[in-house]
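>>> got a predicted model here, sequence first, then my questions.
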Amino acid sequence: MRPPGARGHGGRPERSTGRAGPSPRRTGIARSPLLHEGEESPDGQPAAAEPLTPEHIKPRPLGHRGTSLGLNLVYTHLNRVIKARGLEALCVRPGHGGPSVLANSWLDGGYRDTYPDVTWDAQGLAQLFHQFSFPGGVPSHVAPEVPGSIHEGGGLGYALAHAHGAAFDLLSRLPEPELDALLRGYGHEPIHVGGDDPLQVHRALAAAFDEALDRVDLVQRTAPEEGVPQRPRRPVIVLRTPKGWTGPKEVDGEPVEGTWRAHQVPRAGVRENPAHLARAVGDVAEVVPARGLFDADGRPSADVLACVPSGTRRLGATP
């Protein structure tokens, strides 16, 4: 995220009163897993429109759930601070997170602005599902033609080439004290957030975004008047959550969450395996309470969109 060149209309924007962090459902963290579940699996049928059957499942589900769930978390908290502070931001992320980027850009309306035929209703949602990772559709990785994306490919290296110093996930094996020392050597002031309890991580990440942006804002406000006697340390948020977090913890007796098995779709044989299908239906019901998230026409509800920025500040409308 880049600091804003200006502070919005009329000077410094109002700050959010909910400094400890908003409700995960109210900010919309609940809605993106439902959408990328649809991109990965249902073949052109919006979730919860009718009971899920094998015929709704794509012959070869794809989706890279391992990174998409973490990106939903980041998008949710970015949306909050963008709206609260009037920021202009670009989120550069690993290309494997295609389902998350598509889902969030559809929700904030950026996708519809670029592709008007993918409408903001049940029909458009069905088209979004159907065309994902499908011949003549859109790729499973992010690409330049995806709103809110500026690079092609799945590996993190593409993102680092465009956002060096902003995002790293190559250092996860380092113990926290060593990683902290390394980042301080690069000139950063690390803010560490981690855990596996969703509510605690939400609160900690909300506080981390506020702390980091307050530090940037302090330098921007005081430097022109008081000068900068030495190079200020730039805040960096170090986020550690399990790979595939909030997805299935195990499948067929094998651990999934936090392991390499969470990289792709954890239940690839849903069409052929009734037990996997039943569990997939249960996963959606447990993770995403579908009632109230969409109106009768399939558009996101006002509650879901409460923290989504508007206009050019939407992540799906940048760049």
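That came through, no problem.
>>> going by C-alpha atoms from here, please, whenever you check contacts or count neighbours.
Noted.
>>> which parts of the stretch 201-319 of the chain are strands?
Shown for the stretch 201-319 of the chain, the strands assigned by DSSP state E, counting those that start in this stretch span residues 234-240, 250-251, 254-255.
>>> which residues are in contact with the last one?
Contacting residues not belonging to strand 254-255 are listed as 249, 261 [CA atoms under 8 Å, 6 or more residues apart in numbering].
>>> returning to what we had before: as TSV, the strands of the stretch 201-319 of the chain with distance to Val284 and mean neighbour count would be great.
TSV is the format used below for the strands of the stretch 201-319 of the chain (distance: least, CA to CA, whole Å; neighbours: other CA atoms under 10 Å):
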stretch	distance to Val284	mean neighbour count
strand 234-240	24	19
strand 250-251	15	15
strand 254-255	19	12
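>>> and here is the other one:
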Amino acid sequence: MESLTSTELDTSKYAVQVDINNVSKDEIQPYIKLQRATNFLAGAMIFLKSNILLRNKLSFDDIKPRLLGHWGTCPAINLIYAHCTRLIKSRQLNMILVTGPGHGAPANLANLYIEGSLGKFYPEYGWSEEGLFNLIRGFSWPGGFPSHTNSELPGQIHEGGELGYALAVSFGAALDSPDLIVTCIVGDGEAETGPTATAWHAIKYLDPSTSGAVLPILNLNGFKISERTIYGCMSDDELVALFTGYGYQCRIVGDDLENIQQDMASSLEWAHDTIRKIQKAARSGQAIYKPRWPMLILRSPKGWTGPKEAHGQRIEGTFHAHQVPLPAAKKDDEELGILEKWLKSYKPEELFSEDYTPKQDLLDVFPDDSLKMGMRKETYGNYHPLSLAEWQDFSVKQEEDASPMKQAGKYLADVIKRNPEAFRIFCPDEMMSNKLDTVFDVSERVFEWDKDVFGKKGRILEILSEHTCQGMMQGYTLTGRTALFPSYEAFLGIVTTMVIQYAKFVKMGKETTWRPDIASLNYIETSTLWRQEHNGFSHQVPGFINSLINLKADMVRIYLPPDANCMISTLHHCLQSKNYVNLMISSKHPTSVWLTPEEADRHCRAGVSIWRKYSSNEGAHPHVILVGCGVETTFEVLAAAALLRKDCPRLRVRVVNVTDLMVLGFNHPHALSRTEFASIFGTHQPIIFNFHGYPSVIKDLTYDRHSVPGRLHVHGYKEEGTTTTPFHMLTANGCSRFDIAIDALQRVAPNDDVDINVHELVTEYRHRIKEHSKYIEECGQDPADLNERPSFSE
């Protein structure tokens, strides 16, 4: 068999060299002892329910019935936490830690316990026998802390469930925080994800004169759950070449395991000094173009200091250390013996006093409370409300046509001017195409690697990665500021799982006693499916709504403002709201303004209303109820109402608009009561609902709203679309004015009060749909009259 060879790259001139003897061995001994304590606690949390300091011989009865947790990454997290603590204390730094390997929660909990942060927020976890027992027994135990980092843990701004987002979150936290260093641990398994791959580029958007810094540490232990990692199979030269290409200065730590403690301490000092040089240059007016920020690559064995082997199988340094390294410890004598020997190797009697409290020399290694990473105000209680103008100052006259996004852009420009350090827009290169470009009258984009933008204090960050936009927005929001994420409707769903993870983080945070309010996450979906006929079928995806309606009711708000005035009113409301995930969906194209500012204010506050001036007999005693939800679909409802008024004047039509989607369901704070629902939607009349997205959304929300079966008939997007015309998108999906009018007539008939020839009118409307198809095939565009505001003259 031919031998395998590898052509190594000579990148030694790019790898950063540091004299590790800059830090003496004696100086770091207290922090090595701290790691013994945190490694012991991490291991004990995974396994023990009693005999927590092994003061008696370990027995099967001392082992938890369910062994949950991830040991493999804990020693590296403890190494990093200890030396970050040393750097914070020696340099009096403002630093927080974002832990990408989220299932390394035992390590985070161990450090938070010993530094006192856990006890500050949870008195039951104080320095006492009871507190230590609660920590160790309570981990992954009903009522205790879960196996991954989440908002219940002090100092955390990142949900540790799904991998890939820690780095982007860290960069978001650093924005507009000039004195803050965000140390981010990126697991080498996590580094294989797409979101992490793009987030490395976020240094190119970091302005060192006004923002803090991110120090990424790639935790390279070589294994994921049962396989080697990509990065673990790369040589030092390959890694340095990669990250040098990204724009970093790379320092590899841990090639010499015997000196890893000095190496880490010295490397962190180098990284800190490099950060300060970049920031000092920028803040003195001598900013460096394309500065190379520092990063560390930490090589350490998976499960380092843990069990070496069991049953003749190697554990440390393999994927067997990833989760529970001794899974049969509750029933296997050999594994129980190995567990006892392993935990005693940390010498807990030297770490904890007779009364179970940490020994004083451990407590002395930490800085003052205000600098401890678990007590940083940036991670909780840092909310800065926005200064906002009255939205009516940006309203338009009812008689005009206006683009909801154009008007929103004017409003957002004012928001930027009023909030130069507390508001940002994150967008995947779509501000111009989404007609929000008025913001560029008051702000540049931020892009430090673009010479045309370099050094300018932009508030808009555009990067063609929805994941990076989402992660940075999360980090920015969770550290007290407010952000907006506008996107093409079809592609916002890319971040669905990120939003769900974030919502879980906020839900748990709301249930703690010590996390105060934060700004809501705010999304605008535009370039919607109904006007993406030129881009074709791929751009016609309204499914983000479906994902959000399944979130916990007190977390999500979904708005579909029907015109420009309602859009600005909704945006004004969302930017002031707290703790929600807000989704606003509207059009970028000029469309009719249906409501005056006063009417829009009342309508948006109610969430749904009868539009009396567009209804027959002001909506009283209707034969049929036509409901619009969404810009284009509401336009068609109104056009259908006008059509029926002309062709069938005795038919009484009530026009209703829904702008707050969540009023329709039962289990939501905005939900209509049964009485309110009946007052708007009637009790027995057919309801023809023309919806912006998939019909299943309305059916899911209203499934138990109807005492009369079959009363609700939902029109919406049904996956029909191509490169065509805007009106053909509506007819293809059964959402045009003609489709709505046909459905209304057929649901009402037979009705002697109306006395109509249903067949004649239905045939006429179907004929118009066919004639439209012929017209666009010949002319390539819709007839101009289809865009005209419908007339409601008697």
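Yes, it's here. Note that this is a predicted model, so its numbers are computed, not measured.
>>> TM value for the aligned chains?
The TM-score (TM-score structural alignment, normalised by the length of structure 1) is 0.88; 301 aligned residues with a CA RMSD of 2.1 Å.
>>> ok so, going back, next, format the strands of the stretch 201-319 of structure 1 as JSON lines and append distance to Glu286 of structure 1.
Below are those laid out as JSON lines (distance: least, CA to CA, whole Å):
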{"stretch": "strand 234-240", "distance to Glu286 of structure 1": "23"}
{"stretch": "strand 250-251", "distance to Glu286 of structure 1": "15"}
{"stretch": "strand 254-255", "distance to Glu286 of structure 1": "19"}
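>>> give me the three-state assignment for Lys410 of structure 2.
Three-state secondary structure (criterion: DSSP: H, G, I helix; E, B strand; the rest coil) places Lys410 of structure 2 in helix.
>>> that one matches what in structure 1?
Alignment note: Lys410 of structure 2 maps to a gap in structure 1; criterion TM-score structural alignment.
>>> where's Lys410 of structure 2 relative to Leu461 of structure 2, distance?
With distances taken as CA to CA, to the nearest Å, Lys410 of structure 2 is found 18 Å from Leu461 of structure 2.
>>> who has more neighbours, the two?
Comparing Lys410 of structure 2 with Leu461 by other CA atoms under 10 Å, the one with more neighbours is Leu461, at 21 against 18.
>>> could I get the contacting residues of the closest residue to that one other than its chain neighbours?
Closest residue to Leu461 of structure 2 apart from its sequence neighbours, by CA to CA, 6 or more residues apart in numbering: Phe426 at 5.0 Å. Contact analysis of Phe426 of structure 2 by CA under 8 Å, 6+ apart lists 460-463, 469-470, 472-473, 483-486.
>>> could you redo the last one with a cut-off of 7 Å?
For Phe426 of structure 2, the contacting residues are 460-462, 469, 473, 484-485, by CA atoms under 7 Å, 6 or more residues apart in numbering.
>>> what range in structure 2 does stretch 253-263 of structure 1 sit on?
Under TM-score structural alignment, stretch 253-263 of structure 1 corresponds to residues 312-322 of structure 2.
>>> can you give me the buried ones in that stretch?
By neighbour count with 16 or more other CA atoms under 10 Å, stretch 312-322 of structure 2 contains the buried residues 315-322.
>>> roughly how far apart are the aligned residue in structure 1 for Asp369 of structure 2 and Val101 of structure 1?
Asp369 of structure 2 maps onto Gly311 in structure 1, with residues paired by TM-score structural alignment. According to CA to CA, Gly311 of structure 1 stands 17 Å off from Val101 of structure 1.
>>> between these two, tell me which one has more neighbours.
Looking at Gly311 of structure 1 and Val101 with other CA under 10 Å, you find the greater number of neighbours at Val101, namely 29 against 12.
>>> in what helix or strand does that one lie?
Using DSSP states H and E, Val101 of structure 1 sits in helix 98-108.
>>> same question for Ala82 of structure 2.
Assigned by DSSP H and E, Ala82 of structure 2 falls in helix 74-91.
>>> that helix: what's the following helix or strand?
Using DSSP H and E, the helix or strand that follows helix 74-91 of structure 2 in sequence is strand 94-99.
>>> tell me the residue in structure 2 aligned with His192 of structure 1.
Using TM-score structural alignment, His192 of structure 1 sits opposite Ile252 in structure 2.
>>> circling back to that earlier point, which bit of structure 2 covers the next helix-or-strand element following the helix holding Val101 of structure 1?
Of the helices and strands lying after helix 98-108 of structure 1 in sequence (DSSP H and E), the nearest is helix 110-114. Helix 110-114 of structure 1 corresponds to residues 117-121 of structure 2 when matched by TM-score structural alignment.
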